[in-house]
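Enquirer: sequence and predicted structure, then a few things I'm wondering about:
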Amino acid sequence: MAIIIWKTLILPLIFALALAPCSIALGHQNQSQSQSQPSLATTSAIPKYHGGPLLTGPRGINIYLIWYGGFFHKDTASITNFFASFNPSNYSHPYPEPTVSAWWKTFPSYKDKAGNSVSSTVKLVKQVGDAHSLGKNIKRAQIANLIKNKIETNIFPLDSNGIYLVLTAKDVVVERLCMGSCGFHDSILVSAKRLVYAHVGNSLQQCPGLCAWPYANSANGPPGQALVAPNGVDADGMVMNIATVLAGAATNPYKTAYFQGDALAPLEAVTACPGIFGAGAYPGYPGSLLVDKVSKASYNAYGINHSKFLLPATWDIKSLNCKVVG
């Protein structure tokens, strides 16, 4: 069974149970400041190492992307900019802080039992489109089979340190999407190799309040004003969830590494820090964020080509705290 991103994150009870004690750092251009937060949960929410492998290849984590269904160019451009932003060399100098690449720096602190670190880089190496070959109402098992087909037909290579990512368009209904889940990661066996794959859906038409908060009004939590999305609710909602599944897949690829709770529905490197994007976050409030002076869009990380993104807090394995990019 797949590992799920649970997105009932802003309910006060869930937040209180799942959120670990946090020391949250808010990044500003050319400066940063940290603000300690009171404990909102017991330390039982801490992801623990269970002895399994991580994605540790020295050449980085390769992303093989399938665009399933129809996407607007502005959305594909924003998401590909996000992936390109993992590489510091892609930024023009001087570049503002904090960056997407800085956000990923938490994860090489996660090590396997041999002392190998999670790969320090993520790169999009190949992307293909798929015009609804499976229809517009698909099962999770079909996503796995779609990826297997792309590998067996040599469209994608066999890559044991890769993540095969399927992004579905807003008119595609995927099993369990919007039913407590905004995406998932799992693994499949292809030619005697165990490969990691993931799915994230565009939730704009189906459940923006569940999967695109705080850029949409919450479906479950306290009422509040939705924030302005720098790249549109479609793209930014997907980026937040892509970031979450990438972190989980890298640190818990086979459900045997870093997690807390049930291995089939675990708290992982990001989901252990639900609903936190900036300093002072609490249920219904994402925290203090940067705001674009012209568009009024809220964000907390810079990418290439002057792009801006909102990335979730991560569990810092060194400090045992939730940490926002900064």
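Expert: Now that the structure is in, tell me what you want to look at. Just so you know, these numbers come straight off a predicted model, no measurement behind them. Numbering: from 1, shown residues only.
Enquirer: going by C-alpha atoms from here, please, whenever you check contacts or count neighbours.
Expert: Will do.
Enquirer: the longest helix in the protein is where?
Expert: Among all segments of the chain classified by DSSP state H, the helix with the greatest residue count is helix 233-251.
Enquirer: contacting residues for Gln33?
Expert: Shown in contact with Gln33 (Cα atoms under 8 Å, 6 or more residues apart in numbering): Ala25, Leu26, Gly27.
Enquirer: for burial, what's the neighbour tally of the residue nearest to Gly278 when sequence neighbours are not counted?
Expert: Leaving aside its sequence neighbours, Gly278 sits nearest to Gly287 (Cα to Cα, 6 or more residues apart in numbering; 4.0 Å). If you count neighbours by other Cα atoms under 10 Å, Gly287 ends up with 17.
Enquirer: pull the contacting residues for Gly287.
Expert: Ile276, Phe277, Gly278, Ala279, Gly280, Ala281.
Enquirer: distance of it from Ala281?
Expert: As judged by Cα to Cα, to the nearest Å, Gly287 and Ala281 stand 4 Å apart.
Enquirer: ditto for Asp316
Expert: For Asp316 relative to Ala281 (Cα to Cα), the value is 17 Å.
Enquirer: these two: who's more crowded?
Expert: The residue with more neighbours, out of Asp316 and Ala281, is Asp316; 22 against 18, by other Cα under 10 Å.
Enquirer: take this one as well and set it beside the first:
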Amino acid sequence: MAFLDGYKYAAFLSFVAFTVFSTSVADNASSHSTAFLHPESKFRQVRKFHPVRKTGGFSYSPEPTVALDYHFGPVMTGRNDVIKMFVIYYGHFSRKQKRVLSHFFKSFSQNETQELHKPTTEKWWGLTRQYVDLYETPVAARLVYEGEKSNNYSLGASLNQSDIQTLVVKSLESFGASSRSMYLVLTSEDVLVERFCQNVCGTHFFTFPSDATNDQMLPYAWIGNPAKQCPEICAWPYAPGGFLKEGLIPPNGDAGIDGMIITVANLLAAMGTNPFGNGYYREDGLAAAAVCQGVYGDKAYSGYPGNLLVDKSTNASFNVYGYKDSKFLVPFMWDPATQQCALQA
């Protein structure tokens, strides 16, 4: 039997991971959501990343002191080297907001030729290819934006973490169930979500096998729009904070949506490299991009995002190009090959 077929071995390992970690997280989550919480599922856009002391001064490119460890579980190899993404827009998103987000999702598998010297979303995702399973199979090369649906507040404007899973399971009627796919729930700026802005900007979880999921575990994530509730936390550096007295200009003209994209990128990397809580993560629970949180350019340090690209026509700051030459900001990711935070493969 192939290691990843049906992710049945993953189910066993993830059950073990849940047994080990459920007690430690019980104080921070409800008993229901705890059953689906694993070490690095929380992500907060933290800006306090301290420079490392070196002989002769400080390093301005933060370096985690502990490398990511592999815990013998699967990574997301997808099907035929492709991971499908399905998106649920919960609440109210304008056409422009959906267009910006869909352009970001399409950037992982665009067919347009990019200039070789340009940093791109595709090359950023290429860093995940350094993460392999027990059979040396890497994370899938491509993410494909497969489908979306809108949900007009079917569960109200205040959600628990358990409601996120309910939305995902309900969406399977349209999207179908596959443990080799990613399911994303995006909530609009007027939707309150448990723990949002208190200690997380987004979370990723997985379902245990059930009739509704065709006996599969399904990786899914939730990301909230922080525009009204906590831009200084979850939309930084497009909101003031740290050494930034004024927020940078967002490339798509919407600090909330551009802030969401940062968190989406972080959680896509986490799901790809640690979908069931037994893949790659540091001993403190941080995963592939979270260990480089707050780092978006060279010479980054605590409270400063680093040297970024600037759009000459708008003065907006970004670090990667995407679909139809769109522009985005994504966090640096830990590169196991070089043992450093990096932007491109």
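Expert: Perfect, I can see it now. Quick caveat, the model's predicted, so the values are computed rather than measured.
Enquirer: overlay them and tell me the TM-score.
Expert: Taking TM-score structural alignment, normalised by the length of structure 1 as the basis, the two superposed chains have a TM-score of 0.86; 299 aligned residues with a Cα RMSD of 2.1 Å.
Enquirer: and the helices in structure 2?
Expert: Here structure 2 has its helices, by DSSP H, at 8-25, 31-34, 95-106, 121-125, 161-175, 231-234, 255-273.
Enquirer: residue range for the first one in structure 1?
Expert: It stands for helix 8-25 of structure 2. Under TM-score structural alignment, there is no match for helix 8-25 of structure 2 anywhere in structure 1.
Enquirer: off-centre distance for that helix?
Expert: Centroid separation for helix 8-25 of structure 2 versus its chain: 21 Å, with Cα atoms, centre = their mean, to the nearest Å.
Enquirer: what's that helix packed up against?
Expert: Applying 3 or more Cα pairs under 8 Å, 6 or more residues apart in numbering; DSSP states H and E, we find helix 8-25 of structure 2 packed against no helix or strand.
Enquirer: which positions within that helix qualify as buried?
Expert: Ala10, Ala11, Leu13, Ser14, Phe15, Ala17, Phe18, Phe21, Ser22, Val25 (16 or more other Cα atoms under 10 Å).
Enquirer: quick one: the closest residue to the last one other than its chain neighbours and Asp311 of structure 2, what's the gap?
Expert: Just to be clear, that refers to Val25 of structure 2. Leaving aside its chain neighbours, Val25 of structure 2 sits nearest to Thr34 (6.7 Å; criterion: Cα to Cα, 6+ apart). Distance of Thr34 of structure 2 to Asp311 of structure 2, computed by Cα to Cα: 43 Å.
Enquirer: which of those two has more residues huddled nearby?
Expert: When neighbours are counted by other Cα under 10 Å, Thr34 comes out ahead of the other of Thr34 of structure 2 and Asp311, with 21 against 14.
Enquirer: was I right about that one contacting Val20?
Expert: No - counting by Cα atoms under 8 Å, Thr34 of structure 2 sits too far from Val20 to count as a contact (11.9 Å).
Enquirer: so how far is Pro230 of structure 1 from Leu246 of structure 1?
Expert: 21 Å.
Enquirer: the two - which one has more neighbours?
Expert: Neighbours of Leu246 of structure 1 and Pro230, each counted by other Cα under 10 Å, are more numerous for Leu246; the result is 24 against 21.
Enquirer: ok, now how distant is the more buried one from Val118 of structure 1?
Expert: 11 Å.
Enquirer: swap in Gly221 of structure 1?
Expert: 34 Å.
Enquirer: ok, Leu290 of structure 1 next?
Expert: 29 Å.
Enquirer: what of Asn217 of structure 1?
Expert: 35 Å.
Enquirer: quick one: residues in contact with stretch 286-295 of structure 2.
Expert: Residues contacting stretch 286-295 of structure 2 (Cα under 8 Å, 6+ apart): 39-40, 43, 45-49, 61-64, 68, 266-267, 269-270, 273-274, 280-282, 300-306, 331-334, 341.
Enquirer: please repeat the previous calculation with a cut-off of 7 Å.
Expert: Identification of contacts with stretch 286-295 of structure 2 by Cα atoms under 7 Å, 6 or more residues apart in numbering yields 40, 45-47, 49, 64, 266, 269-270, 280-281, 305-306, 331-334, 341.
Enquirer: picking that back up, which of Leu290 and Val118 of structure 1 has more neighbours?
Expert: For Leu290 of structure 1 versus Val118, the count of surrounding residues by other Cα under 10 Å is larger for Val118: 25 against 18.
Enquirer: do you know how far the aligned partner of Val228 of structure 1 in structure 2 is from Ser317 of structure 2?
Expert: Matched by TM-score structural alignment, Val228 of structure 1 corresponds to Ile249 in structure 2. Distance from Ile249 of structure 2 to Ser317 of structure 2, counting by Cα to Cα: 6 Å.
Enquirer: check Leu286 of structure 2 too.
Expert: On the measure of Cα to Cα, Leu286 of structure 2 and Ser317 of structure 2 end up 26 Å apart.
Enquirer: also Ser179 of structure 2?
Expert: Counting by Cα to Cα, the gap from Ser179 of structure 2 to Ser317 of structure 2 is 36 Å.
Enquirer: neighbour-wise, which of these two wins?
Expert: Neighbour count, other Cα under 10 Å: between Ser179 of structure 2 and Ser317, Ser179 has more, with 27 against 22.
Enquirer: contact partners for the aligned partner of the more buried one in structure 1?
Expert: Mapped onto structure 1 by TM-score structural alignment, Ser179 of structure 2 lines up with Ser160. With contact set as Cα under 7 Å, 6+ apart, Ser160 of structure 1 has these partners: Lys193, Arg194, Leu195.
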